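In: When you get a sec, could you give me coordinates for this:
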Amino acid sequence: MLAVQHAASAPDPLSVPSNAPEHCPGTESELAGKADACAGCANQEICASGVTRGPDPALPLVRERMSTVKRKILVLSGKGGVGKSTFTAQLGWAFAADEDTQTGIMDVDICGPSIPTILGLATEQVHSSSSGWSPVYVQDNLGVMSVGFMLPSSKDAVMWRGPKKNGLISQFLKDVDWGALDYLIVDTPPGTSDEHLSIVTYLRDSGIDGAVVITTPQEVALQDVRREIDFCRKVGIKVLGLVENMSGFVCPKCKGESQIFKPSTGGGRRLAQDMNVSFLGSVPLDPRIGKSADYGVSFLDEYPDSPATTAYLEIIDKIKQQLDVL
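Out: Down below sits the predicted model:
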């Protein structure tokens, strides 16, 4: 009987723990901890107790804090090392180039927080005030929050289980004094795990305007991106488009371009067509992008003549256009 009831209504993917067994009914289900699929699950006892079915008390606080944020954008990648955090930083700098635009970057890559280094803030710390935690500011209209600001040393490993990660994400959303923002850009870790489910759950009522998905041309990266797009569709996030990073190498001297990661299955453009999402553009691999990230400076400002800068700006214009029509 339990199996029949479970099959009749699929669980909300946001209520399914990342370490759940196959066919988990979800923490909000009346069958939580009681279905056949729950046998042997580490969460069975707490799910069966009904504790997980109550509303999260943080949700109304998040909703209140996010009420002054106009646009919320996730930057996602199925695979690590594809340039997601670097793109997040360039997007933030591009938005903040307009002095009248207030921009925030929230780094929820808890175990690999690279945003502070990329933005030149590696030695900064978070301060608190009567209105909450204060973001660390790159410039007057570009604020940042990351667990990297809270570590005693950049060498310290963050070894946290899901609940502690989720708690920090909740604090970033409800306890940080973001103020009135035009854009809040959320840099996420690779994959589709605790951090992703948490950010989607906490922003469900406030609304996520869309996600930008980052890939590189080779099939091993595209496989994971397909799963990332599927995740977005299952949790109801609009995919603003796909960006292909490292699509070719640009020689700083002769400006010639050659392929490094050959798109054996058509690359990002073909994937976008197959998955029916917008292809925002390709960013060639310029070694000065990595140099800018290491030194914490804006690549767009330092190398305005690079083909990669042109590509970044065209992609960012397309993102703005998509957001304007929402």
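In: all contacts plus neighbour counts: C-alpha atoms, from now on.
Out: Will do.
In: gap between residue 323 and residue 183?
Out: Distance from residue 323 to residue 183, counting by CA to CA, to the nearest Å: 10 Å.
In: which neighbours do these two share?
Out: Residues touching both residue 323 and residue 183 by CA atoms under 8 Å, 6 or more residues apart in numbering: residue 71.
In: Also this sequence, please, to line up against the first:
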Amino acid sequence: MSNVDRTPEEVECGATAPSAGVEVIEAREVPLGGPRAMTVRRTLPTHERSMIGAWCFADHYGPDEVDRSGGMNVPPHPHTGLQTVSWLFEGEIEHRDSAGVEAPVLPGELNLMSAGSGISHSEVSTPETTMLHGVQLWLALPDRVRNAHNGFQHYVPPVVELPDVRPDGPGGTVKVFIGELAGSSAEITTATPLLGAEIHLAPGARVAIAVNEEFEHGVLLDTERLLFDGVALTRGDLGYAGPGLGGLRLHNPTDRPARVILLGGAPFGEDIVMWWNFVGRSHEEIVGFREEWEARSVRFGEVSGWRDDQYLPAPPLPTTRLKPRTRSTR
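Out: Got it, this is the predicted structure:
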């Protein structure tokens, strides 16, 4: 997915200092495009927190009736230095990229695209889609591989049972699409140690999940209400916990099923500059990426089925130098 903000924030991200306990990050709403734009809820990056491990961007959207919202119609746009992670709960999206990949994005199936030194792609909800609901996530690539070739991975994770902490409790299930959790290991290659999973909790369920103590974790709530280590989250919130947490305690206090996206990873040890759809290392590099995109450089290639005048133009750069963002010290 593209960051279609016409005035994208200037973001220089790095390893944010962990907070004590669970930190709650509230989403901000961002329209994707024109007057019938679909609205997404963005929790990464924010002023509170720029990254969770290598996860550097998180949009949560829907459920949206496509007839009302116009669905997803994101024309070809560029990426550098990152991987896109597409995960749907409902609907279908057609992905096309300049490496020649044409693939559907389907509920419960992971599509991971590696931009490497440069790629362009489009994302359009299919005519058959009536409801669209899911998340779009980005991973920052470390310096040693960020200029590697682009690539594409697809994976369908199995459903694994999660026991309740009480002998007669209802428990839940998990689909691990990146990394390892609850005895399930995703057949996906990432450049840094990471975790990504969709968790369902039955009404009233209480689960305790062992996790890697070296990871920081984020719990993104898709449904009404959840308690994360006793801290209340409401729909769209991202609960953050720093390294040192050996287990996650999740409680669904409602009489309806709950769904969360769990993100985790080793703290990312490199500073990155992220502006619009580019991840780089300096102001000058981002300026160069933008100029190459506007000139239709071979770096980004071409996406089949689109005219040159349909490609998404880059927004103007800020009038000041891209500068570091203030990082949390909590």
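In: Drop the TM-score for these two in here.
Out: The TM-score (TM-score structural alignment, normalised by the length of the first structure) is 0.30; 171 aligned residues with a CA RMSD of 6.6 Å.
In: re earlier: looking at residue 323 and residue 183 of the first structure, which one has more neighbours?
Out: A count of neighbours by other CA atoms under 10 Å puts residue 183 above the other of residue 323 of the first structure and residue 183, at 21 against 15.
In: Pull the number of nearby residues for the nearest residue to residue 140 of the second structure once chain neighbours are set aside.
Out: Nearest residue to residue 140 of the second structure in three dimensions, chain neighbours excluded: residue 82, at 4.5 Å (CA to CA, 6 or more residues apart in numbering). Residues within reach of residue 82 of the second structure, counting by other CA under 10 Å, total 30.
In: which parts of the top helix by length along the second structure are buried?
Out: If you go by DSSP state H, the second structure has its longest helix at helix 283-294. Within helix 283-294 of the second structure, the residues that count as buried by 16 or more other CA atoms under 10 Å are 283, 286-287, 289-290, 293.
In: Could you save the residues you listed as CSV and add columns showing distance to residue 97 of the second structure?
Out: Shown next, in CSV, are the buried residues of helix 283-294 of the second structure (distance: CA to CA, whole Å):
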residue, distance to residue 97 of the second structure
283, 26
286, 21
287, 23
289, 18
290, 18
293, 15
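In: Residue 232 is in contact with residue 225 of the second structure, correct?
Out: Yes. At 7.1 Å, residue 225 of the second structure counts as touching residue 232 under the criterion of CA atoms under 8 Å.
In: Have a look at those two and say which one is more surrounded.
Out: residue 225 (21 against 15).
In: how much space is there between the closest residue to the more buried one other than its chain neighbours and residue 259 of the second structure?
Out: Closest residue in space to residue 225 of the second structure, ignoring its immediate chain neighbours: residue 234 at 4.6 Å, by CA to CA, 6+ apart. Remark: distance between residue 234 of the second structure and residue 259 of the second structure (CA to CA) = 12 Å.
In: If you count surrounding residues, which of the two has more?
Out: residue 259 (25 against 17).
In: roughly how far apart are the more buried one and residue 172 of the second structure?
Out: 10 Å.
In: Find residues that contact each of the two.
Out: 199-201.
In: In TSV, list those residues along with neighbour count and secondary structure.
Out: Below are these laid out as TSV (neighbours: other CA atoms under 10 Å; DSSP: H, G, I helix; E, B strand; the rest coil):
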residue	neighbour count	secondary structure
199	22	strand
200	20	strand
201	26	strand
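In: List just the nearest of these to residue 103 of the second structure.
Out: residue 199 (24.8 Å; CA to CA).
In: Which residue, other than its chain neighbours, is closest to the closest one?
Out: Closest to residue 199 of the second structure by CA to CA, 6+ apart is residue 174, at 4.4 Å.
In: Please name the residues that touch that neighbour.
Out: 159-162, 197-200.
In: State the distance from it to residue 89 of the second structure.
Out: Residue 174 of the second structure is 13 Å from residue 89 of the second structure, by CA to CA.
In: can you pull out the helices in the first structure?
Out: Counting by DSSP H, the helices of the first structure are 2-8, 44-49, 58-66, 84-96, 115-118, 162-174, 194-202, 219-235, 267-275, 287-295, 299-302, 307-324.
In: Quick one: those helices as a markdown table, columns for distance to residue 145 of the first structure too.
Out: Putting the helices of the first structure into a markdown table (distance: least, CA to CA, whole Å) gives the following:
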| stretch | distance to residue 145 of the first structure |
| --- | --- |
| helix 2-8 | 40 |
| helix 44-49 | 32 |
| helix 58-66 | 15 |
| helix 84-96 | 12 |
| helix 115-118 | 8 |
| helix 162-174 | 7 |
| helix 194-202 | 14 |
| helix 219-235 | 24 |
| helix 267-275 | 30 |
| helix 287-295 | 17 |
| helix 299-302 | 21 |
| helix 307-324 | 22 |
